[in-house]
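> got a predicted model here, sequence first, then my questions.
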Amino acid sequence: MEDRAGLARSGLVLALLSAGFLGASGPFGKALITAGMSPVQAVWVRIAGSALVLVPVVVLLGRASWDVVRRNLPALVLYGLLAVAGVQGFYFLAVSRIPVGVALLLEYLAPVLIVLWVRFVRRSPVPRSAAWGAAAVVIGLACVVQIWAGLRLDVVGLSAGLAAAVCQASFFLLSDRLSAAVDPLTMFACGTTVAAVALAPFARPWSADWSILWGSTMVAGHGVWTPLVVLWVVVVSTVLAYTIGILAIRRLSAPVAGVIASTEVLFAVLIAWIALGETLTLIQVVGGAVLLAGAFVAQRSVPSTQPEVKRPAATVG
C-alpha cells in the first residue's frame, strides 16, 4: 500500500497544477469574448469543446464501462448540472450583477461549505487543521480580491454567487463520491456532455457568429490565432485542469482539495500581473501569503497513515 504521506504530497502537486491551469484561463477566455462572443457563449465553447475532445478519447481508450455509467447515471447527470454547468452559469450571472472580487469570494466559500457538509451532514470528523485552513483561505482570498473595493448589495448577484459556491462544493463532493466507481476521464466526459446540453438554450450556439473562430485575437497584447486560444481553453484550462483536479481529490479528500483549489484565484492574479501588467498591492501580496498558508495547513490535515477502505459504488439517494 502506497504511503499516505506520499499520496498527500502528490495530491497537493496535482491540486496546485489544476488550480494553475484554471487560473491561466482568464486571459484566454477574455480573448474569446473580445473576439465577439458573449460570456455565456465562451463558456459553452469551453464545455462543449471539452466534451468533443473527451468522449472520443474515452471511447477509443476503452475507459468507459457502460454498465458503470448506467449504474451511476443519476449521479453523473447531477455532476454535469451542478459541478460543471452550475458553477459556470451562476458565476457569470453573479459577475453581471456584483464586482468580480465579491463574486470570486462568494464562489470560493465552497471549502467552508464542504467542511460544514462533511461535519454536520455526513457526521464525519473533520481535522481541526482543515477547518483552520479553510478560514485562512477565506481571509486571504478577501484580501487578494479586495472585496471592499466597489462593494454594493445586489440580492440577485449575491444569491448567484452563493449558488456558485454550492455548485463548486458539489464538484469536490461528487468527485470524491464518484471516483470510487467511475474513471475520472469518463466522469468528466459525462459531466461536460450534460453541461453542454443544459447551457445550450442560454448560449444559443445556433445564432453565434462562428466565423470569428478563424481569425485572430489579442492575448496579453499579442495577436494569436483564435483556434489556438480555443485549444488552450478547452484542452489545458478545462480537460487537463478538471481531470487533474479529480485525481487530486482521490489523493486528498473533498475538504482538503477544496481548500487548495482556492489558490486558483491567486494564480489568476499573478498571471494577470505577469501577462497583463496589472499591479499587485501590498494587501494582495499579504493576502496571497495567508491563502497559501491556509492551503498548506489544510494539506497537512491528511493523515500520514490511513488504512485503505474500499468504498461502495456511487449512487444518488
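Alright, I've got the coordinates. The structure displayed is predicted, hence computed values, not measured ones.

> could you use CA atoms for every contact and neighbour count after this?
Noted.

> now the helix or strand hosting A103: how far from the chain's centre is it?
Under the criterion DSSP states H and E, the helix or strand holding A103 is helix 100-107. How far helix 100-107 lies from its chain's middle: 14 Å, per CA atoms, centre = their mean, to the nearest Å.

> contacting residues around it?
Surrounding helix 100-107, the residues in contact under the criterion CA atoms under 8 Å, 6 or more residues apart in numbering are 91, 94-95, 138, 141-142, 145-147, 151, 157-158, 161-166, 168, 265.

> how about a cut-off of 7 Å?
With contact meaning CA atoms under 7 Å, 6 or more residues apart in numbering, helix 100-107 is reached by 91, 94-95, 141-142, 145-147, 161-162, 164-165, 168.

> and if you look at stretch 56-68?
Contacts of stretch 56-68 from elsewhere in the structure, counted by CA under 7 Å, 6+ apart, are V182, D183, L185, T186.

> adding another structure so you can compare the two:
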Amino acid sequence: MHRSTASPTLPPGRTLGLGLALVSAFAFGGSGTAAKPLIEAGLSPLHVVWLRVTGAAVALLPIAYRHRDAVLRRPGLLLGFGLLAVAGVQACYFAAISRIPVGVALLIEYLGPPLLIGYVKFVQRKPISRGSAIGAGIAVAGLACVVEVWNGLSFDALGVLFALGAACCQVGYFVLADAGRRGDRPVDPLAVSAYGLLVGAVLLTAVARPWQADWSPLGGDVVMNGHTLPAFVPAAWMVLIATVLAYLTGVISVGYLSPPVAGVVANLEAVVATVLAWVLLGEHLGLPQIAGGLLVLAGAFAAQVSTSGAEEKAAEKTSVAPDAAAPVAAVASVPPAEDRAARTARTGSTTAP
C-alpha cells in the first residue's frame, strides 16, 4: 500500500499520518454543529454548503497560485477530486436527507470505508489485511448505534441511492488523494485540496445560485444551546476549521496511511459530530450512542494496528528477499550454451550447473 516516499517504512511517519487523520476527522465532525445555527437563522442547507466550500476555496487561493503547475500536470485528478470529494459528497448527502432520516443517510454515507476496502481489493487488486476489514465492520456497527438507525428507519429508494452516491464519492476522496502522490507526475496534497475546493465551489455555484439567497442572517446573531453569538463565528469555524483544516490534514494523512485505514479513522467524524451536538447544541447522547462511539474507536484502532503490523512484515520480507534471491538470479542468468571454462572462471567450481 502506498505511503509517503519521505518515510516509507518508519513508524514516525505512520504516527504522523494517524495524527493528521484524527485532526481531519475532528475538524470535519464540527461542520454540522457550526452549520445548524446558520440554518436555523434562515439560510438554506444548500447555501450553507456553498458558503462553506466557496469560503474555503477563497482561503486556499494563495496555495492554488503557488501550485498552479498542478493544473497542467494532473488536470483530471483535480477535476475528479472537486467533483467527487467536494461537490459530490455534499450534494448527494443533502439530497439524501431531504428524503430519508439524517441518521440513516449518515450511516449509509459512512459505508464508504467498507466500499473503499472492496475497491482496493477487487479493482486495484491489492491485499487488504483482515484487521482492516474487521475494523471497518466494527466501525459501521458502531455508527449504527451512534446515529440510532432504528429510529425512524425509512426505505425511500431514491433517498437511499443518493446516500449510496455520497458513500461512493467518499471513496473517491481517499482514492484520489492517494493517487495524487503516485505516478511520474505527483501533485502536492495541498494543491489537491486547494483546486478540489475551487472546482467544487464552481460546481456548487451552478446548483445553489447564491445570488438568489438572502444572506442577511450572517450579519446578525445566532443561538447555540441557549447562548447568543455573532453569526460570523460559526460561519468562520465552518469554513476555516471544518473545511480548510479538515481537507488539508485529511488529504495529507492518506499519503502516510493506506486509504482503507484512513477511511476507517474518518468514521470518527460521526462520533465527534454527535459529541459536539451534545455539548454545544444540547442534543444529549443515549447509552446506545455512547456504546456506538466506543465501537467506532475500537474499529479504527483495530484497522490501524493490523495494517501497521502487516506493512512491517512486508518491509522485513522486502529487505531480506534480494540477498536470498541473488544466487538463484545469478544461476538463471547463465546461458545454457555457456562452456565449462567460463563457468569455472565465474564460480570457481567445475561442478557448477
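Thanks, I have it. The structure presented is a predicted model; accordingly, all values stated were derived computationally and were not measured.

> got the buried residues for the longest helix seen in structure 1?
Within structure 1, and with DSSP state H defining each element, the longest helix by residue count is helix 155-178. By neighbour count, and taking 16 or more other CA atoms under 10 Å as the criterion, the buried residues in helix 155-178 of structure 1 are 157-178.

> just checking, what packs against that helix?
With contacts defined as 3 or more CA pairs under 7 Å, 6 or more residues apart in numbering; DSSP states H and E, the secondary structure elements packing on helix 155-178 of structure 1 are helix 87-95, helix 100-107, helix 110-116, helix 241-251, helix 254-261.

> what's the shortest one aligned against in structure 2?
In the comparison with structure 2, helix 110-116 of structure 1 aligns to the range 112-118 (TM-score structural alignment).

> for the residue positioned nearest the centre of structure 2, what are its contacts?
Structure 2 has F174 as the residue nearest its centroid, 4.5 Å off, counting by CA atoms, centre = their mean. Contacts of F174 of structure 2 were listed using CA under 7 Å, 6+ apart, and they are V254, P259, G263.

> and the helix holding A103 of structure 1 against structure 2, how far off on average?
Between helix 100-107 of structure 1 and the aligned residues of structure 2, the post-superposition mean distance stands at 0.6 Å (mean CA distance after the TM-score superposition for structure 1).

> stretch 283-296 of structure 1 now?
So stretch 283-296 of structure 1 averages 1.0 Å relative to structure 2 (mean CA distance after the TM-score superposition for structure 1).

> give the aligned range of that stretch in structure 2.
Aligning stretch 283-296 of structure 1 against structure 2 (TM-score structural alignment) gives residues 288-301.

> the contacts of stretch 56-68 of structure 1: which two are farthest apart?
Greatest spacing in the contacts of stretch 56-68 of structure 1, by CA to CA: V182 and L185 (8.4 Å).

> give the aligned equivalent of P37 of structure 2 in structure 1.
Under the pairing rule here (TM-score structural alignment), the equivalent of P37 of structure 2 within structure 1 is A31.

> what's A277 of structure 2 aligned with over in structure 1?
A277 of structure 2 maps onto A272 of structure 1 when the alignment is built from TM-score structural alignment.

> angle of whichever strand or helix holds its match against helix 100-107?
Under the criterion DSSP H and E, the helix or strand holding A272 of structure 1 is helix 263-276. With axes from the mean of the first three to the mean of the last three CA atoms, to 10 degrees as the criterion, the two stretches helix 263-276 of structure 1 and helix 100-107 enclose an angle of 150 degrees.

> in helix 263-276 of structure 1, what's buried?
For helix 263-276 of structure 1, a neighbour-count test (16+ other CA under 10 Å) marks T263, E264, V265, L266, F267, A268, V269, L270, I271, A272 as buried.

> immediately after that helix, which helix or strand?
The helix or strand immediately downstream of helix 263-276 of structure 1 is helix 282-299, counting by DSSP H and E.
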